[in-house]
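S.K.: Need coordinates for the following:
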Amino acid sequence: MDSPILLLENTDQATKQALENVRKRKEKFDRFKKRHIWSIWGTIIMASIFFAYLYITVASIYSYSFAAMFSAFVNDSNNLTLLVFTVGMYGMMNLLKEKKDKAEKEFHELRCEIVDRSKDYWKKEEEWKNRHLVFEMMKNKYDINLYHEKK
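M.R.: All right, here's what the predicted structure looks like:
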């Protein structure tokens, strides 16, 4: 468990565990979000390299005939290699987007559950009055908003 969550006062162990779980889900979501952004840029760069190579080796030389361009494209094995890498990067980008969306959904469901069940987590009067300290710590330290259900 992360130390700022362990050091919380006026919260019981179950609440600390719920806060730790939402922190882990946020961390997982951020990790997939970062990977997805890198895969987008990788796909753009790979596609740019592929199209530049294709233009230099095929389109500019054999532009007089589509059949000659197609023949030159098929005869060069580098075209197939670059095409496979570009399509692979695109597939990886889509896979990471799905994983990012799933992690985001899990994170927001758990965050909304904590917001909904806040009366159960902070039952005592003193705990209820000091819960804003927990919310502020989660917002400042982990960028997790527990004040409202909306994103």
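
S.K.: When you work out contacts or count neighbours from here on, use the C-alpha atoms and nothing else.
M.R.: Will do.

S.K.: Distance-wise, check the residue nearest the centre of the chain relative to residue 39.
M.R.: Taking C-alpha atoms, centre = their mean, the centroid of the chain lies closest to residue 33, which sits 1.8 Å from it. Separation of residue 33 from residue 39 (C-alpha to C-alpha, to the nearest Å): 10 Å.

S.K.: what's the answer for residue 75, then?
M.R.: Going from residue 75 to residue 39 by C-alpha to C-alpha gives 30 Å.

S.K.: what does residue 27 give?
M.R.: 18 Å.

S.K.: circling back: who's more crowded, residue 75 and residue 39?
M.R.: A direct count of neighbours by other C-alpha atoms under 10 Å for residue 75 and residue 39 places residue 39 higher, at 21 against 11.

S.K.: Within the helices and strands, which one has the more buried one?
M.R.: Element membership for residue 39 (DSSP states H and E) is helix 13-54.

S.K.: so how far is that helix off the chain centroid?
M.R.: Put simply, helix 13-54 sits 3 Å off its chain's centre (C-alpha atoms, centre = their mean, to the nearest Å).

S.K.: That helix - contacts with which helices or strands?
M.R.: On a contact count with 3 or more C-alpha pairs under 8 Å, 6 or more residues apart in numbering; DSSP states H and E, helix 13-54 meets helix 3-6, helix 77-116.

S.K.: residues making contact with the shortest one?
M.R.: So that's helix 3-6. With C-alpha atoms under 8 Å, 6 or more residues apart in numbering as the test, helix 3-6 has contacts from 16, 19-20.

S.K.: and this one, so I can compare the two:
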Amino acid sequence: MEKQIEQLNDSTDLATKQMLQSVLNKKRKYERYKKNCFRCQMFTLTGGMAFFLYFYQFIVVPNDSNIGYMLGELVGSAFHFFIILTIGAGYATAHYYKKKEEKYEKEYHGLRTEIIRKSSELWPQPYHWKKRGEVYDMMKKDFDINLYFESK
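M.R.: Purely as a prediction, here's the structure:
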């Protein structure tokens, strides 16, 4: 458990601390998958553009639109096949990370909104309700998790 969450001694009970830690873990997974997805998308875009420019400059222009030769060169070369396979693998990996990112985003926002909706149960007395603001401020300041509003 995070040090900041553990130090919420009289502000929250153990179950609330576990919920806060769970939201933090989901957010970190979501951000990690989002970063990996972006990297794979940029790799695929850059690799695809570079291969397109290479193919146009060194295969299409010198052969003066001889489609049969260009297709033969594209399919017959092991180097071209490897590059296309690598770009395809980058696309598939980006797609995989995008699905994971969406899954963890949905789980993260679900847990976050659950804490917001159950805040009256988690901090029932007026004294604890004041402590709730401190907990929300700490989560916003330290972990950039907004627990004040349900919207993203």
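
S.K.: In contact with the most far-flung residue of structure 1 relative to its centre, which residues?
M.R.: Computed with C-alpha atoms, centre = their mean, the residue of structure 1 farthest from its C-alpha average is residue 64, at 45.4 Å. If you count contacts by C-alpha under 8 Å, 6+ apart, residue 64 of structure 1 has none.

S.K.: On the three-state scheme, it is what?
M.R.: coil (DSSP: H, G, I helix; E, B strand; the rest coil).

S.K.: Report how many residues lie close to residue 1 of structure 2.
M.R.: The tally of other residues near residue 1 of structure 2 (other C-alpha under 10 Å) stands at 12.

S.K.: With adjacent residues omitted, what lies nearest to it?
M.R.: Spatial nearest neighbour of residue 1 of structure 2, excluding adjacent residues (C-alpha to C-alpha, 6 or more residues apart in numbering): residue 21 at 6.5 Å.

S.K.: I figured that neighbour was touching residue 2, is that so?
M.R.: Yes: using C-alpha atoms under 8 Å, residue 21 of structure 2 is in contact with residue 2, at 7.2 Å.

S.K.: what about these two, which has more around it?
M.R.: Counted by other C-alpha under 10 Å, residue 21 of structure 2 and residue 2 do not tie: residue 21 has more neighbours, with 16 against 11.

S.K.: now that one: how far from residue 112 of structure 2?
M.R.: In terms of C-alpha to C-alpha, residue 21 of structure 2 sits 11 Å off from residue 112 of structure 2.

S.K.: likewise residue 129 of structure 2?
M.R.: Distance from residue 129 of structure 2 to residue 112 of structure 2, by C-alpha to C-alpha: 18 Å.

S.K.: With residue 66 of structure 2 instead?
M.R.: Taking C-alpha to C-alpha, one finds residue 66 of structure 2 at 59 Å from residue 112 of structure 2.

S.K.: repeat for residue 140 of structure 2
M.R.: Residue 140 of structure 2 is 12 Å from residue 112 of structure 2, by C-alpha to C-alpha.

S.K.: coming back round to it: state the next helix or strand along the chain beyond the helix holding residue 39 of structure 1.
M.R.: Assigned by DSSP H and E, the successor of helix 13-54 of structure 1 is helix 66-75.

S.K.: follow-up on the earlier one: more neighbours: residue 66 and residue 112 of structure 2, which one.
M.R.: Per other C-alpha under 10 Å, whichever of residue 66 of structure 2 and residue 112 has more neighbours is residue 112, with 26 against 12.

S.K.: mind listing what the closest residue in space to residue 131 of structure 1 that isn't next to it in sequence touches?
M.R.: The spatially closest residue to residue 131 of structure 1, leaving aside those adjacent along the chain, is residue 122, at 7.1 Å (C-alpha to C-alpha, 6+ apart). Contacts of residue 122 of structure 1 were listed using C-alpha under 8 Å, 6+ apart, and they are 11, 128, 131.

S.K.: closest to residue 104 of structure 1 among these?
M.R.: residue 131 (24.6 Å; C-alpha to C-alpha).
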